[in-house]
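In: Give me a 3D structure for the following:
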Amino acid sequence: MKVLIAGLATETNTYSPIPTGRASFEESMLTRTATQEPGNLFSAPMIEWRRMAEERGWEVIESLAAFAQPAGITVRKVYEEFRDEILGDVRAHKPDIFLISMHGAMVADGYDDCEGDTLARAREILGPDRVIGLEIDPHNHLTEAMLDAADLIVEYKEYSHIDSPDRARELFVLAADTAEGKIKPVMRDYDCRMMLMMPTLEDGPAKDFVTAMKEREGKDGILHLSLTHSFPYGDTERTGMRMLAIADGDADKAAAVAEEFGRKLWDLRHGIKKDFPPLSATLDKVQASNEGGFVLADYADNAGGGAPADSTFVLQEVLERGMKDVALAIFWDPLLVRMCTEVGVGANMRIRLGGKICEASGESIDLDVTVRGIRENMTQMLGETGMPMGTGVWLEADGVHIILSSLRTQCFNPSAFTDLGLDLSDMKAIVVKSSNHFYNAFAPIAHEIIHMATPGTMPSDITLVKYTKRDGNYWPNVENPFAD
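Out: Have a look, this model is predicted:
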């Protein structure tokens, strides 16, 4: 058996002003030896696929792995170059199984559905009898082109995305069983007509829903269940939540179970939807408390959703209130990082921070700071996978601690602070530029975690997102999108 593995992924915030070009991939991952390098969120599946195939004595061909930090629309020629390189390998090797790690919400100039486009071209090369398997992030736009071209689509179940290696192992087994004639997978999806960001690791209905999906798999012919959470910050016709079921040879059963779980999700919607408090009310609560260890999420400036990661709204209010023992991470400012590395640890500087990328970044802030820490080649862990941070810098401005990075990335882990020498146990509040990927790592050290409705390119109120390519018939934008 011959297996070809590849990866091509970025999450496209179509409202982000940051273009995704070749340099964006080069600074994250652009390689043909991904399985010989430390795994990240999107390359970890390739590592698992190689290991599992080689354990069976199968031939493995490793193609391109190209991954970029979420940002704006991908440059057309860059997408086409990477896509065509992978397809060239598919054409040259004609594998029995083609497995690819993608995001599911990649948009390039001229291509609203990069995943569907890539898979459709691969299917044209391979014909109907070879197996194509796709692993994607749940914040995707599940399209008909993807469903038509792939035999199997498996999505991460957890948000935070700590389970990409687990899902990779599941996908490999399903693909191998398909290639060996043990199963005949058929996929059907159900339009939930909802749009929510749905964390799954906290106790509650979202976590219970994921547990129910896992318990149903492997029973009564159901091979796999996935939930597309939606990525609300990508403007496409298919933006929205969808339930996906894979059944063994029974399309009607797949459709029925997808609808069953989709309707179950609809019934849970009010318990899943979170209304976040505004920034000012959150800081009032922190200041009024005698406790420390508050972890506050700057939701709307999450680099992991394509935001600039240089907004100053939270920092500005912290400074205006005269708050102390507050730590904030991670500000993307490669120029300032370079200036700090030039002067070194211990230096006092007058700096201008943030507010550089767009109007949603707020105004730049001028501060007198001391450089407290510098470290190169930093990595944060997200579950089993490492996420590069580049050079990190710790600045202090009279009891306010600010973490910078040379690479644009969200704050996944307390190590973004502690690896630079900052003791978080002394902090009244820790502010993370992240929507939810931070949760699993910070929960053990937090007195309380609060997601804030901050300004930025990713508003927590999804009804504020202005779409041009999809209609407004989704909850919570309308009370009953099934009315007609």
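In: CA atoms for contacts and neighbours, from now on please.
Out: Noted.
In: quick one, longest strand in the chain?
Out: strand 365-382 (DSSP state E).
In: Could you tell me the angle between the helix or strand following that one and strand 365-382?
Out: Remark: after strand 365-382, the chain's next helix or strand is strand 385-397, criterion DSSP states H and E. On the basis of axes from the mean of the first three to the mean of the last three Cα atoms, to 10 degrees, strand 385-397 is oriented at 160 degrees to strand 365-382.
In: Packing partners of the helix or strand just after strand 385-397?
Out: Sequence order places strand 400-405 as the next helix or strand after strand 385-397, per DSSP H and E. Strand 400-405 sits against strand 326-332, helix 334-343, strand 385-397, with contacts defined as 3 or more Cα pairs under 8 Å, 6 or more residues apart in numbering; DSSP states H and E.
In: what packs against the longest strand of the chain?
Out: strand 348-353, strand 385-397, helix 415-418.
In: just these: most buried one?
Out: Highest mean neighbour count of these: strand 385-397, a mean of 22 (counted as mean count of other Cα atoms under 10 Å).
In: Sequence B follows; please return its structure for comparison with A:
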Amino acid sequence: MRIFTALFGTETNTFSPLPTSIDQFMPNELPASDGKPFEYHLFGMVLRALRERALVEPLDIVQGRGGFAEPNGMTTRTAYETLRDRLLEDLRAAMPVDIVALAMHGAMIADGYEDAEGDLIAEVRGIVGPDVVIGVELDLHGFLSRKKYENADILIFFKEYPHLDILDRARELVDLCLRTARKEIRPVMSIVDCNMIAQFMTLREPMRSFVLRMKELESTDRVLSISCVHGFAWGDCSELGTKMLVITDGRKSQGDALAAQLRDELFGIRDRCFAQYLDIETALDEATRSPTHPIVLADVADNTGGGAAGDSTFVLAAMLKRGITEACIGPFYDPLALAICYSAGAGARLPLRIGGKHSPASGQPLDVEARVLNCAAAPDMLNCFGSGLNTPMGRAVRIDIAGIEIVLVEKRIQALGDLFTPVGLDWRSRKIVVVKSANHFYAAYAPSAAKVLFVDSPGGASMNWKELGYRHRPRNLWPIDN
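Out: The predicted model follows:
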């Protein structure tokens, strides 16, 4: 069985001022170094699942060039077309193949391509023809578009947010692709539009039970896979929205009915799926009054995982104004401030201007007196998504500003996991911990937190969707439209 695979995609925030250029796309796996084996990209688990499967049965795996970028603004036309054409060139060279198994995000919007990943899948189908199996693993924050489902045989979206199940879904994709290629199953997709867009946090009820129900249904009546495609509210496109996807073994009418049933169940719990978002002052009031600690505050609107810059100063400025101490914040994306601190070295005291550099959504820069506590060459953020996987942070510096410790980073990342411990900071001993993330932090921080608060601050990934100025999204999307 000959299988072509590649990693390709990004999550596009069309309201972000930061373009996604070609140099931001990381490869499918990181090169081996110092005797270590290859390290897989967090979203590159399809390749890992294929290699695992190849240990127990003969598979000829051909890895194509691709790339994966951190969430950002519109992908440039040059970046998309260059990367697409490289991948397609590798596919043509690999032909003939039995299966194309791709790892994608699903919310990539490029200049001239509203559904870039759907466009690529259509190009792949044009090369391999109608009989080759095309399977794709996607982020549940992607778009379930017509180009995707008309040209792929199998689409598997993550079930969990935080994304704890990327490898599990990759294994599921590989298994279904192999069974389809061997004519053991005949997957058919049933799709129902839910007419909503929301942030469904699956570690909390009622979504926890909804995800478990999807999994239970997958083992019955020739149901092969069920996905709840959340969608991505900050990607303005004509196919934005939450959708239910059911894949059955040749039972289209059954799949249609089950997708509609799950859509109705999801709509029934929709009001309880949102976290309670507090304004900055209310969140700080609650955190400072709490008799137990640490209180974790999620600076949701400055989540780089949603395309924000990662350098907003709104929460930090409010904390400094109140004289809050025994607190920490991270990751704070400010390469210039980091370089100055790194050059000065641990123990240095210096005036520093931090944050507020990318757009009005980042707030005003702050002029502070900083003490450099630690300079780390390239620490790993620990236990990303709560999955046991770590991810490199690039250079990081820990500084103290009037009793608030800040982790400055040179790579634009969100708090996927514990970013404080690698720079020598025991965040559990602090009263207030601010993480720049929307939900991926939850698995790493919530178990040790006295309480988690979600902050509705200004920023590039604001939860105030009605004010975003959409131009292309469908109408009748709850809760934006009544």
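In: Work out the TM-score between the chains.
Out: The TM-score (TM-score structural alignment, normalised by the length of structure 2) is 0.96; 475 aligned residues with a Cα RMSD of 1.5 Å.
In: In the longest strand of structure 1, which residues are buried?
Out: Residues 369-374, 378-382 are the ones in strand 365-382 of structure 1 that count as buried (16 or more other Cα atoms under 10 Å).
In: what about the helices and strands packed on strand 365-382 of structure 1, which gets the closest to G293 of structure 1?
Out: Taking Cα to Cα, helix 415-418 is the member of those nearest to G293 of structure 1, at 13.8 Å.
In: Quick one: name whatever helix or strand follows that closest one.
Out: Trace forward from helix 415-418 of structure 1 with DSSP H and E and the next one is strand 429-432.
In: Out of the helices and strands packed on strand 365-382 of structure 1, the one nearest A120 of structure 1 is which?
Out: Nearest of those to A120 of structure 1, taken as Cα to Cα: strand 385-397 at 29.4 Å.
In: ok and the closest one relative to strand 400-405, angle-wise?
Out: On the basis of the same axes, to 10 degrees, strand 385-397 of structure 1 is oriented at 140 degrees to strand 400-405.
In: quick check: strand 385-397 of structure 1 aligns to which part of structure 2?
Out: Mapped onto structure 2 using TM-score structural alignment, strand 385-397 of structure 1 spans residues 389-401.
In: which residues are in contact with that stretch?
Out: The contact list for stretch 389-401 of structure 2, computed with Cα atoms under 8 Å, 6 or more residues apart in numbering, reads 42, 338, 341-342, 368-384, 405-411, 413, 417, 423.
In: T143 of structure 1 is nearest to which of the helices and strands packed on strand 365-382 of structure 1?
Out: strand 385-397 (27.6 Å).
In: mean distance, that closest one to its aligned residues in structure 2?
Out: The superposed strand 385-397 of structure 1 is, by mean Cα distance after the TM-score superposition for structure 1, a mean 1.3 Å from where its aligned residues fall in structure 2.
In: quick check: angle from that strand to strand 326-332?
Out: Angle, strand 385-397 of structure 1 to strand 326-332, by the same axes, to 10 degrees: 120 degrees.
In: Which parts of structure 2 are helices?
Out: Here structure 2 has its helices, by DSSP state H, at 45-54, 77-94, 116-128, 146-151, 166-181, 207-217, 252-269, 280-289, 314-322, 335-344, 442-445.
In: G305 of structure 2 reaches S437, doesn't it?
Out: Yes - G305 of structure 2 sits in contact with S437 when judged by Cα atoms under 8 Å, with a separation of 7.0 Å.
In: quick one: which of these two has more around it?
Out: In terms of neighbours (other Cα atoms under 10 Å), S437 is the more surrounded of G305 of structure 2 and S437; the figures are 29 against 26.
In: so that one sits right up against R412, yeah?
Out: No - using Cα under 8 Å, S437 of structure 2 makes no contact with R412, being 11.9 Å away.
In: Measure how buried the nearest residue to A287 of structure 2 once chain neighbours are set aside is and give me the count.
Out: Distance criterion Cα to Cα, 6 or more residues apart in numbering; nearest residue to A287 of structure 2, sequence neighbours excluded, is I295 at 5.9 Å. As a burial measure, I295 of structure 2 scores 28 neighbours (other Cα under 10 Å).
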